[in-house]
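Chemist: Structure for this input, please:
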Amino acid sequence: MLLASRHMLRAVSLGALLAVWLPAQAGLFDDDEARKAILDLRSKVATGDQQRGELAAQVKQLTEQLQNLQRNLLDLNNQNEQLRADVAKLRGENEQMRRDVAEVQRYQKDIAQNVDERVRRLEPQQVSVDGKDFLVEAEEKRAYDDAMAAMRGGEFDKAAPALVTFLKRYPSSGYVDSVRYWLGNAQYGLRQYKDAIATFRAFVTAAPDNPRTPEALLALANCQAELKDNKSAKRTLEELIRQYPKSEAAQAGRDRVVTLK
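Modeler: Alright, predicted model coming up:
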């Protein structure tokens, strides 16, 4: 009986102890899991913070790279604009250079033409007067042309002294025969009959084969007639008819000689 009571008491005590210990152990298990969960959460938060930090660093780095890229692009754009301006300037300079070169070429061409013209003026030139070809100097030709221009304009007062000067300056010129003939006509136009007679006679004597010689003899006879020297005029007309019978001047001389007494 006593033994049974002891066993029952032990069972009751063990049950009480289990009743106290099991809830306590259950509480311990709950705290560990919570602590573990908290630690896990903290670990995750720390990991997230680290990742956010790394991400922020990457974002910052990318932002700096982007800013550098933008600056580089701006620099390139500025350089491109400057290059365009330089190209436009070079094009303008090239265009101006082409115009300058063209102007220089035209200037050189004008100089070359002027030089050629001056050389031609200085070089002897071949001319043909009254069927005779000969060479003359540029100044010689100019003096003759100027005198003949005055003669053609009826300016006998200018032509006569110019022709006299020519004979003195170029006594051996191929123009001499022509100059004498036209000088006689200029003197006749100025009514300088005695001078005209001497000039025509010098022409006839020096150039008997000149195609203008018959006309010179007729003009000489007219000068003599103007001076009332009909006898000399008649002899001159007879000379004309005898030496140049087929000329138009000879026909006019035949008509004129019958009027002289």
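Chemist: C-alpha only now, for contacts and for neighbours.
Modeler: Noted.
Chemist: Could you name the helices and strands sitting against the helix or strand where residue 27 lies?
Modeler: Secondary structure from DSSP states H and E places residue 27 in helix 2-122. Contact partners of helix 2-122 among helices and strands, from 3 or more C-alpha pairs under 8 Å, 6 or more residues apart in numbering; DSSP states H and E: helix 138-152.
Chemist: Give me the angle between the helix it packs on and helix 2-122.
Modeler: Calculated by axes from the mean of the first three to the mean of the last three C-alpha atoms, to 10 degrees, helix 138-152 forms an angle of 70 degrees with helix 2-122.
Chemist: Now do the buried residues in the following helix or strand past helix 138-152.
Modeler: Stepping forward along the backbone from helix 138-152, the first helix or strand reached (DSSP H and E) is helix 156-169. Buried positions in helix 156-169, judged by neighbour count with 16 or more other C-alpha atoms under 10 Å: 156, 158-160, 162-163, 166-167.
Chemist: And for stretch 185-199?
Modeler: Counting neighbours by 16+ other C-alpha under 10 Å, one finds that the buried residues in stretch 185-199 are 185-189, 193-194, 196-197, 199.
Chemist: Of all pairs in those, which one spans the longest distance?
Modeler: Of all pairs drawn from the buried residues of stretch 185-199, the one with the largest separation by C-alpha to C-alpha is 189 and 199; the distance is 13.2 Å.
Chemist: Just want the angle from the following helix or strand past the helix holding residue 27 to helix 138-152.
Modeler: The first helix or strand that comes after helix 2-122 along the chain, using DSSP H and E, is strand 125-129. Relative orientation of strand 125-129 and helix 138-152, computed by the same axes, to 10 degrees: 30 degrees.
Chemist: Show me what strand 125-129 is packed against.
Modeler: Contacting strand 125-129 under the criterion 3+ C-alpha pairs under 8 Å, 6+ apart are the following elements: strand 132-136.
Chemist: Now do residue 222 against residue 200, distance only.
Modeler: Going from residue 222 to residue 200 by C-alpha to C-alpha, to the nearest Å gives 11 Å.
Chemist: Compare neighbour counts for the two and give me the winner.
Modeler: Taking residue 222 and residue 200 together and counting by other C-alpha atoms under 10 Å, residue 200 has the greater number of neighbours (28 against 23).
Chemist: surely the more buried one meets residue 179?
Modeler: No. Between residue 200 and residue 179 there is no contact, the gap being 10.6 Å when judged by C-alpha atoms under 8 Å.
Chemist: One more sequence to fold, the one below, so I can look at both together:
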Amino acid sequence: MNRINTKAAIMMAVLYSGFGHAAPATVLDVNDSTEQVVTSKPKRSVEQRLTRIENILKARTRAQLETQQRLDQLSIELMNLQGAIEESNLEQTKITKRQRDILNDIERIRTTLVAKPVVPVVADQNILSATNQPVNLTGKDSYNYAIKLIKNERKYDEAIPALQSFISTYPESELAANAHYWLGLLLRKDNKNDEAKAEFEKIVTKYPKSNKRADSLQKLGQLAKLAGSTSEAKRYFNLVIKDYPNDAVAKLAKQELATLK
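Modeler: The predicted structure follows:
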């Protein structure tokens, strides 16, 4: 009986002490029950890397060419606007000159009438015939036809031979420099860079006073840069800055030079 009581007392003591202390938590080691999986990326071979780099370079080159073609297209659009302004100014200049010539003729006729009243008709006829004969030395109709193909009809392939025909027929026309410039832009648009370069060079050498000379030098610099001739490109850009420091194109030339350093 005493042994039973003793065991009961011990059990009660153990149960009583359990109320004051929390049972220790069971710690599970995840690594003991779950296998760690390590996935390694497959290494690319040298050939694969070179192929990837080559594809990237080709994509960049293609993007540069597309950008240059877009710039050339925008240049043509800009020239459309500039050409309209220039033609308007040219017409205004011709009208002003014609008015001045008429006033001079009137003054000469009046002077002749006062000095020689007996034979005024002969003198008058000579003067009038010398000043009123229309002489088409510029070939403006031919030029306007080519420009119309560019501006209004966007027929660039037809405009090229039209401009070439105008230049061949009217090499001394006051519009010849403009025709060379338009022709250079269209040839550049078709990636005929050597032919385009020849047109811009003609403007620089044959028409030094043309308002297209600065833009032609800039275009020659861009063509040289595209061809990989850095020294030649720098020479053209520096000429733009030197000869036309206050022109907007000089700012573009400075930007081009910055990319070559």
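Chemist: Overlay them and tell me the TM-score.
Modeler: Superposed pair, TM-score by TM-score structural alignment, normalised by the length of structure 1: 0.46. Supporting alignment: 136 aligned residues with a C-alpha RMSD of 2.9 Å.
Chemist: coming back round to it: so which of the buried residues of stretch 185-199 of structure 1 sit within helices?
Modeler: Judged by DSSP state H, these include 185-189, 193-194, 196-197, 199 as members of helices.
Chemist: just the residues you listed now: which is nearest residue 57 of structure 1?
Modeler: Closest approach between these and residue 57 of structure 1, by C-alpha to C-alpha: residue 186, at 116.9 Å.
Chemist: Not counting sequence-adjacent ones, nearest residue to the closest one?
Modeler: Computed as C-alpha to C-alpha, 6 or more residues apart in numbering, the closest residue to residue 186 of structure 1 that is not its neighbour in sequence is residue 156, at 5.1 Å.
Chemist: how close does the one you found get to residue 176 of structure 1?
Modeler: Between residue 156 of structure 1 and residue 176 of structure 1 the computed distance is 18 Å (C-alpha to C-alpha).
Chemist: Same question for residue 249 of structure 1.
Modeler: Applying C-alpha to C-alpha to residue 249 of structure 1 and residue 176 of structure 1 gives a distance of 22 Å.
Chemist: and if you look at residue 133 of structure 1?
Modeler: Taken as C-alpha to C-alpha, the span from residue 133 of structure 1 to residue 176 of structure 1 is 13 Å.
Chemist: So between those two, which is more surrounded?
Modeler: Taking neighbours as other C-alpha under 10 Å, residue 133 of structure 1 and residue 176 compare with residue 176 leading, 19 against 12.
Chemist: Verify the stated contact: that one with residue 165.
Modeler: No. Residue 176 of structure 1 is beyond contact range of residue 165, at 11.4 Å (criterion: C-alpha under 8 Å).
Chemist: Name the SS class of residue 165 of structure 2, please.
Modeler: Judged by DSSP: H, G, I helix; E, B strand; the rest coil, the three-state class of residue 165 of structure 2 is helix.
Chemist: distance of it from residue 179 of structure 2?
Modeler: For residue 165 of structure 2 relative to residue 179 of structure 2 (C-alpha to C-alpha), the value is 10 Å.
Chemist: do the same with residue 122 of structure 2
Modeler: Between residue 122 of structure 2 and residue 179 of structure 2 the computed distance is 43 Å (C-alpha to C-alpha).
Chemist: quick one: which of those two has more around it?
Modeler: Relative neighbour count places residue 179 above the other of residue 122 of structure 2 and residue 179, with 24 against 9, counting by other C-alpha under 10 Å.
Chemist: gap between the more buried one and residue 147 of structure 2?
Modeler: To residue 147 of structure 2, residue 179 of structure 2 is 9 Å away according to C-alpha to C-alpha.
Chemist: How about residue 241 of structure 2?
Modeler: If you measure residue 241 of structure 2 against residue 147 of structure 2 using C-alpha to C-alpha, the figure is 30 Å.
Chemist: more neighbours, those two?
Modeler: It is residue 147, of residue 241 of structure 2 and residue 147, that has more neighbours when counted by other C-alpha under 10 Å, with 24 against 20.
Chemist: before we move on, back to that, which of the ones in helices among the buried residues of stretch 185-199 of structure 1 lies closest to residue 41 of structure 1?
Modeler: The closest of these, once distances to residue 41 of structure 1 are taken by C-alpha to C-alpha, is residue 186, at 139.3 Å.
Chemist: That closest one: what's it in contact with?
Modeler: With contacts taken as C-alpha atoms under 8 Å, 6 or more residues apart in numbering, residue 186 of structure 1 has the following neighbours: 151, 156-157, 159-160, 196.
Chemist: same thing with residue 164 of structure 2?
Modeler: By C-alpha under 8 Å, 6+ apart, the residues touching residue 164 of structure 2 are residue 183.
Chemist: What separation do you get for it and residue 140 of structure 2?
Modeler: For residue 164 of structure 2, the distance to residue 140 of structure 2 (C-alpha to C-alpha) stands at 14 Å.
Chemist: And for residue 249 of structure 2?
Modeler: When distance is defined by C-alpha to C-alpha, residue 249 of structure 2 is 28 Å away from residue 140 of structure 2.
Chemist: Those two: who's more crowded?
Modeler: Comparing residue 249 of structure 2 with residue 140 by other C-alpha under 10 Å, the one with more neighbours is residue 249, at 18 against 15.
Chemist: pretty sure the more buried one contacts residue 240?
Modeler: Yes. At 7.4 Å, residue 249 of structure 2 and residue 240 qualify as touching, with contact defined as C-alpha under 8 Å.
Chemist: Tell me the residues that contact both of the two, please.
Modeler: A shared contact of residue 249 of structure 2 and residue 240, defined by C-alpha under 8 Å, 6+ apart, is any residue touching both; here these are 214, 218.
Chemist: Now residue 148 of structure 1. Nearest residue, chain neighbours left out?
Modeler: Leaving aside its sequence neighbours, residue 148 of structure 1 sits nearest to residue 159 (C-alpha to C-alpha, 6+ apart; 6.9 Å).
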